[in-house]
Structures are given as structure tokens and as C-alpha cells.
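Engineer: give me a model of this one.
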Amino acid sequence: MSEQDFIPKSYTNSIEKGSFAWSSPSNIALVKYWGKKNDQIPENPSISFTLNNCKTITKLSFSKKEHNDDFSFEVFLDNEQKDDFKPKIQTFFKRIERYLSFLKAYHFKIETSNTFPHSSGIASSASGMSALALCLMSLEKELVNIDSTLNADEKSLDEEYFIQKASFLARLGSGSACRSLEGDLVVWGKHDSIEGSTDLYGVKYPYKVHENFKNYQDTILLVDKGEKQVSSTVGHNLMHDHPFAQERFKQAHNNLSKLSSILKKGDLDAFIALVESEALTLHAMMMTSMPYFILMKPNTLEIINKIWNYRKATDSKICFTLDAGANVHVLYPENEMKNILEFINNELVEFCQKGQYINDKIGFGAKQL
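Structural biologist: Model prediction:
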């Protein structure tokens, strides 16, 4: 597929007004991407676990308007109008107008809410932008007026295109959003040994995954719920002149190859080593850019050391990963859940802001409501 394949030919149907609603989850990358080219293209491939409980629910209401001269929309979070969200949506609409030519024909009301606490330090851009992209694709599907007499194979191809284009659009809003539509493992970025992988959208990981990685758990420790002092967009841009950038991009390619073997064999020890190394490398890139910055907090490091000590003492298969922030994602197999939740409550909660954490697990993507 290329960008050209996502440009609509014509809309054969006409709709005056209506609404669509989708829920879409967040995701946590195992092999990280850090650094972007133009048009939200990643400098290296990444792979993520799709989450189940941390999700955004978005309802998109639309009504035809007289003049098609500009975008017209309003945004609500938890029933409260949020004009400070509008610039990001405006930028998103500008980027995707070429691929959804109906955008200026409607006034949109975007109503959104998250299942995780607002300002919890969990990035909602992945879940939010993917949910919005899916709502817009639902409208386009109605405007295209797909023939209801399609046979099973044609319908399957149509559904595949729908998800691919929704992921493609979501990427133009937030890079990692393209990994939130499906599950349980999604790859984004061209990788020579992963069939179907592309820089344009996320694809379901196509190979066998060992039972060890089924029903994996993710408890998210909320270390710092404040706004990051450096946004991810700024951080990505600092990779352009980073002295270690090219080696990092090669490392990510190599680690994704290694992870494919690990996922097939079920090697939990190798999984732990690779995932934790990736998390620390992400933050090492931040600390060695110019200007440099640190998003980890003292309590992030306390938690990491506690996890290492617990793993050494108990031979647990617990590990951590980090996003571009201070919070810690604690990953572990389902069969260790009871013991690890005890460990979290006994030893890690004190390092969380107001003792807050979220229990999550691997999920399987977005759902239309």
C-alpha cells in the first residue's frame, strides 16, 4: 500500500447528520521508536503490547453545513468543553484532509473520555487519536456506500483496508496511535524480516507467539502525574542531530529481530533483558541529546531497583518498561499475578503519586460501540 491508495476516489452516498462511537486502547512499546522523519514517519520500527483497560471512548457527531471553507468542530472531555485541545485537532485535520475530503463539509462534535484518570501521566494521544480516526473512517465507509452484496472475501478485504486506513490516519495525529487499533502485538515501521510491515500504519504481528506471552499483565505505576517538561514531539526532533542516532536506529532493527525469536521460543529471561534495555536506551537518548533532559524521577529509579532486587531474590519473571515519562510499566506473566500484586502493594506503592497504580493486561484492539 502507498499513500495514494488512501486518497478517496468519490463519495457516492450523502449523509446529513449522525454519529459514531469507538473505544480504542493505549499501548506500550517493547521495542521503542524515538525520532521521526517528515509526515510522522518513524526513523526505526517498533512493536507494542496493546493494552486492555486503559482506553479512550470517543463519540463523533456530525452535521452537514452550508459552507465548506474551513474545518468546524468542538471538543469535549468528560462533558466539559476543551478549547485547548482544538489546535492539535486542527493540525490533525489539516494533515488528513487529503485522505478524507469530506472534512470541511461537516460540523463535528467530538466527545471523549478516558477510562484512566485524566492527567494521570499516561499518554492519551495514542488511544484518543486512534478512536477519532476510527470514527472518521466509519463516516467515510457510509459515504462510500459499499455494496452490501460483496462476497465474504471482498468483505474481508474491505475490513482490512478500513483498519489500515484508520491506522494510517491515526499515525498522522500521533505516531504511536497507529499501534492501538489491533492486538495483541502490533508492529509499526518497515522491518526486513516482518512480512507486511510498513512505515505507513501498524500491522498485527504476523508470527507465532509462545504461550508464555499470552495474557501478559501490565501494572502501571503512576510516579508523576504532572505535565512532562519536554514534549514527545520536541524529544523526537532532537534525534535529528543526535550523535548516537544512527546506531540507535540500527539497534532497534536488531532488537526487533531478536524479539521475534524470543516471542517464538517463549524465552522470558531474554525478553526481560531486551525490554528493560530498550526502556533505558530510550531515556539514554533523552539524556544525551542537545539540549539534554531527564524525564525519569527519583521514584522511577527506586522502583527499578526494587524490581531488580525482587527478581534476584525470587527468580520472578517480572520486568519493567518505560514510556517517554516517569511512570513505570510492570510487566509479568499472568501466573505470577498474586505474588507480584502483593510485592507492588508492599514495596512499590509508596513510590507512586498518591499511591496510585492501574492494573492492566494485554488487549486486542479497538471496538465500535
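
Engineer: could you use CA atoms for every contact and neighbour count after this?
Structural biologist: Noted.

Engineer: in contact with the most far-flung residue of the chain relative to its centre: list those residues for me.
Structural biologist: Outermost residue of the chain with respect to the C-alpha centroid, by CA atoms, centre = their mean, is E66; its distance is 35.9 Å. By CA atoms under 8 Å, 6 or more residues apart in numbering, the contact list for E66 reads A105.

Engineer: next, the second sequence, to be compared with the first:
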Amino acid sequence: MFTANDFIPKKYSQTIEQGNFEWSAPSNIALVKYWGKKDNQIPANPSVSFTLNNCKTITKLAFAKKINTGNFSFNLLFEGKPKEDFKPKIHKFLERIEIYLPFLKDYHFTIDTVNTFPHSSGIASSASGMAALAMNMMSLEKALNPEMTEEYFYQKASLLARLGSGSACRSVKGQVVVWGNHKNISGSSDLFGVEFPNAIHDNFKNYQDTILLVDKGEKQVSSTVGHDLMHDHPFAERRFAQAHENLDKLITIFKNGNLEEFIKIVESEALTLHAMMMTSMPYFILIKPNTLEIINAIWKFRNDTKIPVCFTLDAGANVHVLYPNKDKPKVLQFIQDELVGYCQNRQYICDQIGNGAIEIE
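Structural biologist: As a prediction, this is how the structure comes out:
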């Protein structure tokens, strides 16, 4: 198990003047939610997520050695156009990770990034974006240090991604990823995400996630602000304990494939996340009326058909509809017949469990 100090390099064996790398990294959807954090992007409670496949960020990183090494130097393109309002977040990210990547001020970077889904609409675009950038940075470090092991590469990438956006550490590698120290999950860490190490029942293989785009606009309260409001939250400590308890329950559920119990945990976690928002001070509500209409329709459909479909939510209004692959035709028909009318411009995204970041040659 690596510690934070293990990721601070002593020296590099190679030099490189210029080049480029390109990676895609997916979003992820938490089943047990992380809400609230300590200093240095450390989570207040552990979380576990499904890695997605289609909702991803594709980032190309070009780099060239520069003479003046006193400052960070980078250009940022989002969907082919300069994006000045993203630059402060990237600059802060570079400041946080410089101790782990001491070469950062030696290069000028051009970061060219594109999403396959709407930015800032509750599909964790910061998670996929920061994960993709971290993978590129690690490719550059590996070029400087070719002896680096694969385990070190991915765990450090996850650590770097976390320093950009907490949940980004769950988008690096694995289908089911745990982030945060949990006593009954071997190798779990607050520093980086790890692949869930225990047995996973066939019921959860190729699990489906159809994302209903209720509101594609930017959230009125950012996740960063929401996390900060947990510091003085009256229910924070009980919530953190509940997350540990629910993760314990999921260990058993993943092993025995009990979809009924899975649904209870996942839907309860989604509602608890938003309950924390509604009971903070100041309080806020990110779900929309159509979010509630969809939830009620899912409950009725599940009760009528006994098909094990459920919902979860991230920090936004959009609804993730989760269901086994074998039920895909019936659930998609239900979505088209009854749910698309609640979506903005009738839009939704079909996704499923994926494997993490992929280098584009």
C-alpha cells in the first residue's frame, strides 16, 4: 500500500523535450455517496461507484519544454474553443499536484478537452475531466521514469485526479471502485480509489445506467460549496456512519446478487444525499419537479412489473436509471413510453458499466 510520500519522486532517469498524449476517462455514478470532505480532498466517508462507459471526457495534452520555468504555463481548449473560466480550476489543480509532479513548471501545456455529455449537469463532468488530465500527466511522468510499475501508475493517477475533483479518483480504473478507508475492504484508502476487491455476482455484470437529462443547465450550487456545508451540518456524523454501514451491506449484496436489497441501499443513499442538501445551512434543493415525477413512475413500474429497476441521483436534477442487462428491452421501452416526457428536450443517455480510463494511441 502506497502512502502519499511514496508518490513524491526523487529524480527522473529520462528527459523529454516535447510530445503529446491523449486519454479518455469516464464519469462514474456513486452507489454509496461521498458528501463532505476534510483538508486536501480527503473524504469524510467512504464511497463506492459504478464506472460508466459512454459518458466520458477525451483530453489531449501537448507539452513543450520552456526556458522560463518560474510559473505554470498552459492553454485550455474545451470543445475546440478557449475556455477562460475553466483556467482557475486547472491552475489550482496544478498547484495541488506540483509536489508529486515537480516537472510541471518546466513545460508549456496545451490541454484540449471534449465531453460526450453536458458539462455541469450532474453527470460528474469534473470527475471524468480531472481523471483524463491526470492520466495524461502520468503518461508524461512515465516517459520521464520508464521503470514505473503499472500499480504505481494507476494509484498515483487516482491520487492526482482526487486533488482535482474528489470523485475523479473513482474514474481511473475498475468497474466497481471504492474510495475511502473502510475496515472491511482490503486496500481501501482515503488517498485514491481502488477496484472493489471482493466477489461480484453475475447479476451486476454489464449493469445498465440510462441517464435522464431532466435539467442540462449548470447547478445553482456547486458540489464544492455543498461539501463545505457538511462541516457544521447537524446530521453529518450520523450520515458518515451510515455510509460505512451501507458499504458493509453492499459487500454482502455484491456477493449474493440480492437485487432487492441493492435497490434499498442505492435509492436510500440518493435520497439521503439530497436530504443533506435540504437540511444544511444555507439549505438548497437541486432536484426538480420532474425528478420527483420520474422517481414515482419508477416506483410504480417496479411494483407493477417486479422488474428490479431503481434510480440514483448525483448532485443535480438528472436521474440515473439502474437495471440488470437482461431487463434492458423492457426498461428502455418503459423509459420511452413514460419517462422521456420529463426530460429536457426528451433527451437521455444510455450507458453501462465500463472499465475506466483508456489511452488513445
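
Engineer: superposing both, give me the TM-score.
Structural biologist: Between these two chains, after superposing, the TM-score reads 0.98 (TM-score structural alignment, normalised by the length of the second structure); 359 aligned residues with a CA RMSD of 0.9 Å.

Engineer: can you tell me the SS state at the residue farthest from the centre of the first structure?
Structural biologist: Per DSSP: H, G, I helix; E, B strand; the rest coil, the local secondary structure of E66 of the first structure is coil.

Engineer: ok, now A168 of the second structure?
Structural biologist: helix.

Engineer: counting neighbours, what do you get for it?
Structural biologist: By other CA atoms under 10 Å, the residues close to A168 of the second structure number 31.

Engineer: for the one 5 residues further on, same thing?
Structural biologist: For K173 of the second structure, the tally of surrounding residues (other CA under 10 Å) stands at 24.

Engineer: same deal with W188 of the first structure?
Structural biologist: With other CA under 10 Å as criterion, W188 of the first structure counts 29.

Engineer: aligned partner of it in the second structure?
Structural biologist: In the second structure, W188 of the first structure lines up with W179, judged by TM-score structural alignment.

Engineer: ok, and the closest non-adjacent residue to S24 of the first structure?
Structural biologist: A366 (4.2 Å; CA to CA, 6 or more residues apart in numbering).

Engineer: in contact with the one you found, which residues?
Structural biologist: 22-25, 131, 180-182.

Engineer: element containing R239 of the second structure, please.
Structural biologist: According to DSSP states H and E, R239 of the second structure maps onto helix 236-256.

Engineer: which residues in the first structure does that helix align to?
Structural biologist: Matched against the first structure by TM-score structural alignment, helix 236-256 of the second structure falls on residues 245-265.

Engineer: report the buried residues of the matching stretch.
Structural biologist: Within stretch 245-265 of the first structure, the residues that qualify as buried are 245, 248-249, 251-253, 255-256, 259-263, counting by 16 or more other CA atoms under 10 Å.

Engineer: repeat that for stretch 270-286 of the second structure.
Structural biologist: Quick answer for stretch 270-286 of the second structure (16+ other CA under 10 Å): 270, 272-274, 276-277, 279-280, 284-286.

Engineer: can you give me the strands in the second structure?
Structural biologist: If you assign secondary structure with DSSP state E, the strands in the second structure sit at 18-32, 37-38, 42-43, 47-65, 73-78, 81-82, 107-115, 176-179, 193-195, 208-212, 310-313, 319-323, 348-352, 358-359.

Engineer: between those, which gets nearest to S158 of the second structure?
Structural biologist: strand 193-195 (6.1 Å; CA to CA).

Engineer: sorry, back to before: how close does the match of helix 236-256 of the second structure sit to the second structure?
Structural biologist: Aligned to the second structure and superposed, stretch 245-265 of the first structure gives a mean residue distance of 0.3 Å (mean CA distance after the TM-score superposition for the first structure).

Engineer: lovely, talk soon.
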